[in-house]
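In: let's see this in three dimensions:
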Amino acid sequence: MASRNLDADFVRSSLEDRESLFNRLMQKHRTGRKKFLLHRLTVASRLSCGAADRRAVGDHYERLIVGLQRSRAGEDVTGLLLLYPQHALHVIECSTEALLSVLKDLRHMEENSGLILDPRILLVSHDLPSRLFQHWNYKLLDESDSRQTLVSDEESPEKLVSHTLHQLLRLGCHLYNKTQQITGSKTIPDEVLKDATDAVPPQAAVCRLLQMEALLSPERYISTYHSPLHQRLDSESVWPAVEHLQIV
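Out: Here you go, the predicted model:
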């Protein structure tokens, strides 16, 4: 009987060791994949420069993206920057580390009155299965570049955010089909958007989005991202209460 118990303990111990090793390998695998996860960041903002100087914003992000890709070989940064006369919409697809670098750059510009003012995050989509944008490009827009020049004040904030994101997805799909026409150029030719003007969010929509208090700034998002989760553990919710179990 003692021998059987020893054998059972040995088998149980061996299985626990195998499970522990498996868990360690899976944890190592997950840790190794983190930097290759694909995220999509969508940001609205105001421009501090005039309409004639908007190329400086495009040049700034081009330098930032080139630097990120050089420091992280194999991790491309793709997306689209729409530069209106007074506002901007930026969609960036990148890894976790690159995403944090872009957010920190936005925070730095906001704190130091840089090219971008009052940036607000519309959406961050995590762990995407594939890219929508094959390159990073930017486009200088005028008011006439969008058919929808008016935005109803009665439209709810949730619907406005959803409609703007839907337009950006449609625009991304359109550019995906026009990949050959924009390959090798950072700026999008005018003829590429001729058939997709209704997919370009109007500047009036961006202006309204920036008035929504619910949208997080880069500073608040980074702070929330790094804050620990204060969740109540199951062990803290027991009955009877711990103080009732104390022996007097």
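In: when you work out contacts or count neighbours from here on, use the C-alpha atoms and nothing else.
Out: Fine.
In: and the next helix or strand past the helix ranked longest in the chain?
Out: Across the chain, the longest stretch assigned as helix under DSSP state H is helix 2-33. Sequence order places strand 39-47 as the next helix or strand after helix 2-33, per DSSP states H and E.
In: what separates that following strand from the chain centre, distance-wise?
Out: Mean-position distance between strand 39-47 and its chain equals 8 Å (Cα atoms, centre = their mean, to the nearest Å).
In: and it, what's buried?
Out: Neighbour-count burial for strand 39-47 flags 39-47 (criterion: 16 or more other Cα atoms under 10 Å).
In: stretch 88-98 too?
Out: Quick answer for stretch 88-98 (16+ other Cα under 10 Å): 88-96, 98.
In: to compare against the first, here's the next sequence to fold:
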Amino acid sequence: MANLVTDSVPRGTLLSALEEKRRQQMKKYLLHRLFFVAMLREEVLDGEITAYHEQLFQRIQKFHLGEPASGVVLIYSRCILHILEASSGTLYHILTDLAALEKQGPKALLQDVKIVVMSHNIPTRLFTQWYTTTVDVPVTLEDVTQSQTTEEVITECLTLILKLGVYLATLKVGNKGLSECLHNVVPELLVPAETIQCLCRAKECLSPAQFLEMYSNPLQPSMDSETVWPTPAHMFK
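Out: Next comes the predicted model:
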């Protein structure tokens, strides 16, 4: 019986470990995953948000050939939840475009954009392709986010997103996107609209401009003693 139990446990070999290491080194680029939320402008025309994302990704693909982006945009009545998996260069273009939208003020299509989390060097994609879908969920009578910390709200949000990604991986999705309404099939896996609105107001989450500023800052800032003149000298030799 002990032999049967031992044989049933999968064991890795040195060869498989070396092959996996080689596959990681042969990657053309590292894969990252970006989560961000945003409120929609007061008056949004039908299809305007979908057209915006299509134009954005068509422009990015011209500069990053061979680096496909995958993910999903969940469009609610007043907000959106965006999950994007791509290379660092693609994500940088996305963040730059979002930062430019912020400068448009009230005229911008997306308002109060907040970066929820950035996952670096993920081993595999959670989404097999890129698509957009509209979500129609009823407003809950009780907003549970009022009694939760921002960390708890983010944890709950990411948990639902990962479960939704696992569910979508089992579906056969065509080029036109999802053929079924997620709010009718798996309403328990959808992030409530109140949660997204709470994250858009969270001061702990950075805006695209703040995120890019932090990204551009050096890891080792210069000290005050390095910029004064004349250079400081020891009092005693």
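In: any idea what the TM-score is?
Out: The TM-score (TM-score structural alignment, normalised by the length of structure 2) is 0.77; 204 aligned residues with a Cα RMSD of 2.7 Å.
In: quick one: the longest helix of structure 1 to chain centroid distance?
Out: Centre-to-centre, helix 2-33 of structure 1 and its host chain are 38 Å apart (Cα atoms, centre = their mean).
In: stretch 5-25 of structure 2 now?
Out: 30 Å.
In: that stretch: end-to-end distance?
Out: Stretch 5-25 of structure 2 has an end-to-end distance of 35 Å (Cα to Cα, to the nearest Å).
In: and stretch 109-116 of structure 1, by the same measure?
Out: 6 Å.
In: what comes into contact with it?
Out: 45-49, 56-57, 106, 108, 117-119 (Cα atoms under 8 Å, 6 or more residues apart in numbering).
In: are any of those buried, and which?
Out: 45-49, 57, 106, 117-119.
In: all helices for structure 1, in order.
Out: 2-33, 55-71, 96-111, 157-177, 179-182, 203-209, 218-226.
In: can you add distance to E236 of structure 1 and give the ones you listed back as a markdown table?
Out: Formatted as a markdown table, these follow (distance: least, Cα to Cα, whole Å):
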| stretch | distance to E236 of structure 1 |
| --- | --- |
| helix 2-33 | 26 |
| helix 55-71 | 44 |
| helix 96-111 | 33 |
| helix 157-177 | 37 |
| helix 179-182 | 55 |
| helix 203-209 | 41 |
| helix 218-226 | 24 |
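In: so which of these is the most packed in?
Out: Neighbour counts (mean count of other Cα atoms under 10 Å) averaged over each of these peak at helix 203-209, with a mean of 20.
In: mean shift of that one relative to structure 2?
Out: If you overlay the two and look at helix 203-209 of structure 1, the average distance to its match in structure 2 is 0.8 Å (mean Cα distance after the TM-score superposition for structure 1).
In: equivalent range in structure 2 for that helix?
Out: Residues 193-199 of structure 2 are the counterpart of helix 203-209 of structure 1, counting by TM-score structural alignment.
In: that stretch: how far from the chain's middle?
Out: Counting by Cα atoms, centre = their mean, stretch 193-199 of structure 2 comes out at 15 Å from the chain centroid.
In: where does N3 of structure 2 land in three-state SS?
Out: What DSSP: H, G, I helix; E, B strand; the rest coil gives for N3 of structure 2 is helix.
In: map it onto structure 1.
Out: For N3 of structure 2, no residue is aligned by TM-score structural alignment.
In: around R54 of structure 1, count how many other residues there are.
Out: By other Cα atoms under 10 Å, the residues close to R54 of structure 1 number 22.
In: is it true that it touches L83?
Out: Yes: at 6.9 Å, R54 of structure 1 and L83 qualify as touching, with contact defined as Cα atoms under 8 Å.
In: shared neighbours, the two?
Out: With Cα under 8 Å, 6+ apart as the test, R54 of structure 1 and L83 both reach L140.
In: what's the counterpart of Q27 of structure 1 in structure 2?
Out: Per TM-score structural alignment, Q27 of structure 1 is not aligned with anything.
In: gap between Q27 of structure 1 and L47 of structure 1?
Out: Counting by Cα to Cα - Q27 of structure 1 and L47 of structure 1 are separated by 43 Å.
In: what does L82 of structure 1 give?
Out: Going from L82 of structure 1 to L47 of structure 1 by Cα to Cα gives 11 Å.
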